[in-house]
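In: from the sequence below, what's the structure:
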Amino acid sequence: MVQQDILLREQAINEINKHRELVAQDRFRLNYHVMPPVGLLNDPNGLVYYKGYYHLFYQWNPLATKHGIKYWGHYRSKDLVNWETLPIALAPSDWFDKNGCYSGSAVDYDGKLYLFYTGNVRNEAGNRETYQCLAVSEDGVHFEKKGPVIYLPEGYTAHFRDPKVWQEGDQWYMVIGAQTVEEEGVVALFTSSDLENWHFHGILAGSNRNGLFDFGYMWECPDLFSIEGEDILLFSPQGLEPEGIKYNNLYQSGYFVGKFDRENHTYANGPFEELDRGFDFYAPQTTIDDNQRRIMFGWLGLPDATEEHHPTRDYQWIHAMTIPRELDLVEGKIIQRPVKELEKLREEEIQQANVKISNETVQLPNVHGKSIELNLNVITNDADLFSVAFGKVAKLSFDKSKKLFSLERKTIKGDRTEIRSCKLDNLKNLRVYLDKSSIEIFLNDGEEVFTARIFDAHNDDSIHFAAEGSIAFDLTKWELKKVF
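Out: Okay, here's the model as predicted:
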């Protein structure tokens, strides 16, 4: 290990030790979501099932609560609930990654764990350089950098990053998020037979291609996989303009359902669908586990102007991961469900059967809390408007005539409110995960999802149910234990 690598790791550990007590004092610290020990967390990286463990790496700036130099932090778990902190996987210590070990992926091959990531460099003139790099581990804990395996092709800007690698038969594939010199967001495709020598096949999908019009100036964090015989391309486009209730965050995350032609290296995509309708979801990544489930984590955050106003920055940390979600494809649509293992978090169950609300607002006995799971199954719904309010900072509502679900929250800065919405024909059920300063809402068995950070200055853990008209439902609530 080079001296610079040792120094950078020591700096990170010193920051953890320096701020440990302050971080622990934050009442917005989460109970069961993956968080950084200090500093800033963003994209999930290297999500992989390897030698009996789920490995989750993450973009990490341990030195500040803003974006800057990036490491790869590292957790692992046997059950997606209880997580073990492992040593730093990658530090930005070499000429090819000196300004950041940016996002990437991991694969298990021949008993070794291979990490692919983007090395970010600012040259002497201050211009960006980008390298797709490899690091290898025999044990899944300690990694040896092998250096760049892909250099920037002609026709692209240095916004060329986030390699996602997978294997089909004897063939390895890699997709990379990219920007052309015309400033169009695209996904580039490479193949390899040995994980070290890669052949470039050009653009797989992108803005102004495959029936798309102008669709953003940069596509980040691509991920290509198959479910039920369909080829799903996940990516995070930047530069989309709002269209009614769609694309209202600064940056989006979503997917195509299409067909990947592996012989001709082309992709025929369907329409773009957003993965999450909330305020704080970005850069998702998936993997296949030993049960052949497609598991996804997302960044429970977003790179935007509100980051500087997060109250957790006063305690020297910011951002978290979503809960792990299992993906399925139903009638051409991605369905997201919390993984079954999260049931291990449940404590103190409260059941309310056949709850009836008619033109009123009610609080139900013992149905409150800051770290809970809430399951609501509709029996009958004749309400024109039904809502569930969480403290004073968030409210989910369903307008039956408009077939519109909306999540309203208090803005992170100031006293305004903001809204994100989606269309669904009816309300069958909802499943809510609250965790101190986050909310994840799964509608109709995961047909739509809202994810958001919520910071309640009043520390109000009440939950109010309201209806204009009449609704009846069964409700179950669990307290969820703390694992972090």
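In: from here on, contacts and neighbour counts on C-alpha atoms
Out: OK.
In: residue 26 contacts residue 315, doesn't it?
Out: Yes. Residue 26 sits in contact with residue 315 when judged by C-alpha atoms under 8 Å, with a separation of 6.2 Å.
In: the more surrounded of those two?
Out: residue 315 (21 against 16; other C-alpha atoms under 10 Å).
In: please give the structure of this sequence too, so both can be compared:
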Amino acid sequence: MLHNMDFQERINEQIDENRSFIETDPYRLGYHLMPPVGLLNDPNGLIQFQGVFHVFFQWNPFETKHGRKFWGHYTSEDLIHWTLEPVALMPDSWYDKNGCYSGSAIEHEGTMYLFYTGNVKDENDVRSSYQSLAISEDGMNFEKKGPVLHLPEGYTPHFRDPKVWKEEDHWLMVLGAQNDQEQGEAVLARSPNLMDWEFIGPIAGSGMNSLGDFGYMWECPDLFQLDGTDVLIVCPQGLKAQGDDYQNLYQAGYFLGDFDPTEAEYTHGSFEEFDRGFDFYAPQTMLDEKGRRLLIGWMGITDDAEQNQPTIDSNWIHALTIPRVLEIKDGKLIQTAVPELQKLRGRSAEYEVVLEAGDAFSEEINACSEILIDFKNTAAGKVELEIRNDIRISYKDNRFVVERYQFSGTEREQRAFALDQLTGLQIFLDHSSMEIFINGGEEVFTCRYFPDPEDNTIALQAEKKMTLDIHHWPLNGGGSITF
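Out: Just a heads-up that it's a prediction; the model follows:
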């Protein structure tokens, strides 16, 4: 088995060997976190530690497929300029030799604690999982302490993704799990000292809180209080599509409810999807020093189509979303882009546009852009926005639809949902990604897309007369991420 230094040297060589043609890839993103080479997936260990933001991530630096995972590591002081650090966790121990899977970070008495799932497979491909700990005094150099929680009875080895937080005088850990009946659950463990953990049991899952069958596995749980409400994030696998809902292979969503830490019980309402887009999974949150609850998600998903993404030709795949601020307003979870991103704005272009029936407004934009559209009378008829001759956004009869070319580049696909009214859009475009914040973050839509790199046109058309305001800023993303 390779030692840490051998792994890091191989990774550095891999980055350097691929740097020249990765940097010339027209689909390389300007202000989103992505792998310097290889495959990126779940964000891990989000934390602001000693004033510095740390974003760890699942990373296979040696190929663009899901294989043996490391914890990659980015740092930032302002959430917009990021530096790639040496790998934080490597699969070099008996309890994580097939992958350092997802987890979380906390600070306690000046020390950073990383909790993660060690993945192990034997010669017959039989899986074992170990909830493991590593610690750091400086947020850069990590010492593994080994497993702190073993697989409890009644569960399969699909038991992972520990998220840890403090509750009064003890620590709690929520994990994603599959029970022996192959049903997904969010389960809880408790510790007085971060080292000795007692398994408590499930707090949500299939057959609980009026849920019926709700998937065969729940991944990436996160439990926190927000504006007086307890929010449980989970990623259920195995949900069947229901109308417009659950259209992706795996889902990412949340429950709003009430968590009783004394009784270890969570009562909640219905499951709501976090993001209506094609490419969003494994979100994780953190509390920053300003008291904001920030979220970052994986701007991708594991399915057959991911291997059709053209960036594979440049030996990289996937990215993370921009950081989002979470709030609850009128009983609904709202997501907005962190205001720090405004520092990337270039010179503003502002328009008051009056469209007659059938008219179209078009503009050349930067491939990295922020677009604000204020609609004033959308009830008058259909609105359609086309971006770079690839993405088509439309709203009519209280239905919001986004359509794109599939990654194969031949067929088109769409996602849609009901929306009572459309008042405004905030759209963050990058060279091959789009994040739409609808009605101030009431809904969010995230996707990757791969248009003609030379086509930077947006066009807006209305079915009936309409007046609207458009603001556009180029975003100066170049140089925001240092490898």
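In: TM between them?
Out: Here the TM-score of the superposed chains, computed with TM-score structural alignment, normalised by the length of structure 2 as the reference length, equals 0.97; 479 aligned residues with a C-alpha RMSD of 1.2 Å.
In: separation between residue 311 of structure 2 and residue 30 of structure 2?
Out: In this structure, residue 311 of structure 2 and residue 30 of structure 2 are 14 Å apart, going by C-alpha to C-alpha, to the nearest Å.
In: residue boundaries of the strands in the stretch 151-300 of structure 1?
Out: When assigned using DSSP state E, counting those that start in this stretch, the strands of the stretch 151-300 of structure 1 occupy the ranges 156-168, 171-180, 185-192, 198-206, 218-227, 230-238, 254-261, 266-269, 273-274, 282-288, 294-300.
In: against structure 1, where does the helix or strand where residue 373 of structure 2 lies fall?
Out: In this structure, residue 373 of structure 2 is located in strand 369-375 according to DSSP states H and E. Following TM-score structural alignment, the aligned partner range for strand 369-375 of structure 2 in structure 1 is 372-378.
In: out of the strands of the stretch 151-300 of structure 1, flag the one nearest residue 329 of structure 1.
Out: Residue 329 of structure 1 sits nearest to strand 218-227 of all the strands of the stretch 151-300 of structure 1, at 6.4 Å, using C-alpha to C-alpha.
In: give me the angle between that closest one and strand 294-300.
Out: For strand 218-227 of structure 1 and strand 294-300, the angle between their directions (axes from the mean of the first three to the mean of the last three C-alpha atoms, to 10 degrees) works out to 160 degrees.
In: just the residues contacting strand 218-227 of structure 1, thanks.
Out: For strand 218-227 of structure 1, contacts defined as C-alpha atoms under 8 Å, 6 or more residues apart in numbering pick out 103-104, 159, 161-164, 175-179, 183-187, 206, 231-239, 283-286, 328-329.
In: which of those residues count as buried?
Out: With burial judged by 16 or more other C-alpha atoms under 10 Å, the buried subset of the contacts of strand 218-227 of structure 1 is 103-104, 159, 161-164, 175-179, 184-187, 206, 231-239, 283-286, 328-329.
In: surely residue 7 of structure 1 is in a strand?
Out: No. Going by DSSP: H, G, I helix; E, B strand; the rest coil, the assignment for residue 7 of structure 1 is helix, not a strand.
In: how about the helices in the stretch 1-150 of structure 2?
Out: For the stretch 1-150 of structure 2, the helices defined by DSSP state H, counting those that start in this stretch occupy 4-23.
In: mean distance between the match of strand 369-375 of structure 2 and structure 2 after superposition?
Out: Its matched residues in structure 2 lie on average 0.7 Å from stretch 372-378 of structure 1 after superposition (mean C-alpha distance after the TM-score superposition for structure 1).
In: what is the strand holding residue 373 of structure 2 packed up against?
Out: Packing partners of strand 369-375 of structure 2 (3 or more C-alpha pairs under 8 Å, 6 or more residues apart in numbering; DSSP states H and E): strand 424-430, strand 466-474.
In: repeat that with 10 Å
Out: In this structure, strand 369-375 of structure 2 makes packing contacts with strand 349-355, strand 424-430, strand 433-438, strand 466-474, judged by 3 or more C-alpha pairs under 10 Å, 6 or more residues apart in numbering; DSSP states H and E.
In: contacting residues around the helix or strand that it is followed by?
Out: Toward the C-terminal end, the helix or strand that comes next after strand 369-375 of structure 2 (DSSP H and E) is strand 383-387. Applying C-alpha atoms under 10 Å, 6 or more residues apart in numbering, the contact partners of strand 383-387 of structure 2 are 360-363, 365, 375, 391-396, 400-404, 422, 429, 434, 451, 455-464, 466.
In: count the neighbours of residue 123 of structure 1 for me.
Out: Counted with other C-alpha under 10 Å, the neighbours of residue 123 of structure 1 add up to 12.
In: now residue 449 of structure 2
Out: Every residue meeting other C-alpha under 10 Å relative to residue 449 of structure 2 is counted, giving 23.
In: picking up where we left off before, what angle separates the strand holding residue 373 of structure 2 from strand 349-355?
Out: Per the same axes, to 10 degrees, the angle that strand 369-375 of structure 2 makes with strand 349-355 is 40 degrees.
In: and the angle from strand 369-375 of structure 2 to strand 433-438?
Out: Going by the same axes, to 10 degrees, strand 369-375 of structure 2 makes 30 degrees with strand 433-438.
In: check contacts around the residue positioned nearest the centre of structure 1.
Out: For structure 1, the residue lying nearest the average C-alpha position, counting by C-alpha atoms, centre = their mean, turns out to be residue 298 (0.9 Å). Listed by C-alpha under 10 Å, 6+ apart, the contact set of residue 298 of structure 1 reads 42-45, 253, 276, 280-286, 320-325, 451.
In: again with residue 406 of structure 1
Out: Residues in contact with residue 406 of structure 1 (C-alpha under 10 Å, 6+ apart) are 245, 277-278, 387, 395-399, 419-423, 450.
In: buried among these? Need that as a selection in ChimeraX.
Out: To isolate in ChimeraX the members of the contacts of residue 406 of structure 1 that are buried, counting by 16+ other C-alpha under 10 Å, one can use:
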select :277,278,387,395,396,397,398,399,419,420,421,422,450
